[in-house]
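Predicted model, plus sequence, below.
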Amino acid sequence: MVDWDKLRIFHAVADAGSLTHAGDVLHLSQSAVSRQVRALEEMLGSTLFHRHARGLILTEQGEMLFDATKAMSRKLDTTTARIRDSEEHVAGELKITTTTGFGTLWLVPRLGKLYERYPDLKIDLMLEERVLDLPMREADMAIRMKEPSQADLIRRRLLNIRMRLYVSPEYAALRGIPQTLEELSSHRLICQNPTTPQVSAGAVLSQSLLTHHVSATLLVNSYFGVLQGVLGHLGVGILPDYMESESPHLIRAMPDVESAEVPVFLAFPEELRSSRRIAAFRDFVVEEIQSLRRNPGES
């Protein structure tokens, strides 16, 4: 029978690609980690790593074993979560992923309400445009700007959003509010660079407006940066329409111009269906979305 502790150490080394880094994670010396890996190789009668100057590379046999230990790790994580969630009290870690824009502009400002309800919840919020693999447990739940394509996910459409043009009241008083494409040409356009990772509908709108010979531009790589530019009275910014409730003082420009509709989905793995933490976060987000719909002009 294979020693579970040796498998745990092997998994850490394979995941880190280095004896030293694995030792740091496991709080063991490099020599102790190396001895355990050699002992496992002797037990299995097979070489698990190729050693070279830049680190370790798994052999074919090592890859097979690493696939098995990854599956074991995911199963243990799921079982641990279910055990913790069997209690009435909602606590423990919850890994959430969403886009940088939605996370910074909509989700984070609301999390105080969630923590008031569940003070022992530990949220690991990963804000990035890359779509994380939920079945592989890179995250427990995702809020994405398109319907997830991965299998074995429970998904729910939360709302639809559009990208629109906005200015600050101070900018409007000083420079006016453009109403047409011709008028926009004399204003500074603030938007995400169409080549940066973002919602495709936003990129299409930005690219379209940038072809109309605007006098000046400010290109940034996040909607948070666009918002700060608008609030700093620098020009006309492209922002998601939920900002009308988050910053009700913003003034919409060119009301006939907007992006295509963007669906916002919440998704999580089927195996976490019974998780109390998942249910608590899901219900909280749905409540906030419903509140947003009831009071579109309020934060």
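Okay, I see it.

When you work out contacts or count neighbours from here on, use the C-alpha atoms and nothing else.
Noted.

Which residue, other than its chain neighbours, is closest to T196?
Take T196 and drop its neighbours on the chain: the residue closest to it by Cα to Cα, 6 or more residues apart in numbering is N221, 6.2 Å away.

Tell me how many other residues crowd that neighbour.
Neighbour count of N221, defined by other Cα atoms under 10 Å: 17.

Next one for the comparison:
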Amino acid sequence: MHERMDWRSVTFDWNRARAFLVTAEEGSLSAAARALNMTQPTLGRQVAALEEELGVTLFERVGRGLVLTRTGALLVDHVRLMGEAAASVSLAASGQAETVEGHVAVTASEIYSQWLMPPILRRLRDEAPGISVEVVASNQIRDLKRREADIAIRNARPDQPDLIGKRVAEDRASFYATPDYLARLGPVATEAELARADFVGFDDNKTFIDALVRHGIAVTEANFPAMGSSHPVHWELACAGLGIGVGPCGLGDADPRMRRVLPEPAFTYPVWLVAHRELRTSPRVRLVWDLLAEMLPGLLEDAPR
């Protein structure tokens, strides 16, 4: 490909430009494909099509990653500005909607999406049948400025100036296992004694092991006979008696298959609602926001023991 562009002949495709931008930011096609929730071959074709369309080479492959060419580096800032402008137009239009109907996307962790969102959406359906809600189940923080979601349920305060947040609850998590597994494990009085237990792990198991070690539980990879690629899978594996799992107390205490390993919760963390500032002026987003703020504290409460 040559590096000379005739801008008068360019027919611009924003989807291809977005594929280029996210690939540049993520550093690889695989990471960008995950961020955009599309297959890697599809993303690769969009980037290649943009290169063909512009008549330039945007990336060079270095090892397993991609590095911007000189031309790509010149273009990426312009494309980023275009993305921010497109998002601003969409946000402004959404914020001006006056009817309580339309689409709202709510992103939450996998376990919150599976456990908390169904009863909330059931009530929303009764109160505002004109609103359709997409639940974006992801443990990755979605970019609200790019409209990857309208509202996020997060466990940390937002730090971007265009985002607003409201702390609505505090969640607590504990160690859980089946009665059968606890009988095989034998009596446990302290967290340190859990070093002899089997645990169900996560795909990012090093992070989980580090957290357990910080709690004084000296586990190694040998303590993990099974691991789940998502938190719902992790929970179901623990419910099958494969070892100790971790889950929110409101979920674990209500599950008849599980028992707390120790009486006191092991972890506490805040629950925040987050949205773009402009979207809070949208009646449909505001209605969903208010319902989440109302229902989440009750759903997160520990079940009576």
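Thanks, I have the structure now. Because the structure is predicted, anything quoted here is derived from the model rather than measured.

close enough to count as contact, the residue nearest to T196 of the first structure and T195?
No: N221 of the first structure is beyond contact range of T195, at 9.2 Å (criterion: Cα atoms under 8 Å).

quick one on the thing from earlier: tell me the contacts of the residue nearest to T196 of the first structure?
Q192, N193, T196, P197 (Cα atoms under 8 Å, 6 or more residues apart in numbering).

how about Y112 of the second structure, what's its match in the first structure?
Superposed on the first structure with TM-score structural alignment, Y112 of the second structure falls opposite F102.

try T178 of the second structure
Superposed on the first structure with TM-score structural alignment, T178 of the second structure falls opposite S168.

swap in L121 of the second structure?
Aligned by TM-score structural alignment, L121 of the second structure pairs with L111 of the first structure.

any idea how far L134 of the first structure is from its match?
22 Å (Cα to Cα, to the nearest Å).

who's more crowded, those two?
More neighbours surround L134 than the other of L111 of the first structure and L134, with 22 against 15 (other Cα under 10 Å).

From I164 of the second structure, how far out is whatever residue of the second structure lines up with that one?
Alignment note (TM-score structural alignment): L134 of the first structure maps to L144 of the second structure. From L144 of the second structure across to I164 of the second structure, the span is 11 Å (Cα to Cα).

hang on, V188 of the second structure packs against L194?
Yes: with contact defined as Cα under 8 Å, V188 of the second structure reaches L194; the gap is 7.1 Å.

Tell me where the first structure has helices.
Along the first structure, the segments classed as helices by DSSP state H run 4-16, 19-26, 30-44, 60-85, 100-102, 111-117, 169-175, 181-184, 200-210, 223-231, 243-246, 276-294.

export these to CSV and tack on distance to G92 of the first structure?
Shown next, in CSV, are the helices of the first structure (distance: least, Cα to Cα, whole Å):
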stretch, distance to G92 of the first structure
helix 4-16, 22
helix 19-26, 21
helix 30-44, 30
helix 60-85, 8
helix 100-102, 24
helix 111-117, 12
helix 169-175, 43
helix 181-184, 50
helix 200-210, 35
helix 223-231, 29
helix 243-246, 29
helix 276-294, 8
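
surely A97 of the second structure meets R280?
No: in this structure, A97 of the second structure is not within contact of R280 by Cα under 8 Å, at 10.9 Å.

who's more crowded, these two?
R280 (21 against 16).

hang on, isn't the more buried one packed against G95?
Yes: with contact defined as Cα under 8 Å, R280 of the second structure counts as touching G95 (7.0 Å).

What number of residues are in the vicinity of L231 of the first structure?
Using other Cα under 10 Å, L231 of the first structure has 21 neighbouring residues.

That one maps to what in the second structure?
By TM-score structural alignment, L231 of the first structure lines up with C239 in the second structure.

How much space separates its match from A93 of the second structure?
46 Å.

cool, P304 of the second structure as well?
45 Å.

neighbour-wise, which of those two wins?
Per other Cα under 10 Å, whichever of P304 of the second structure and A93 has more neighbours is A93, with 13 against 7.

Spell out which residues sit in contact with the match of L231 of the first structure, please.
By Cα under 8 Å, 6+ apart, the contact set of C239 of the second structure is A177, T178, R257, M258.
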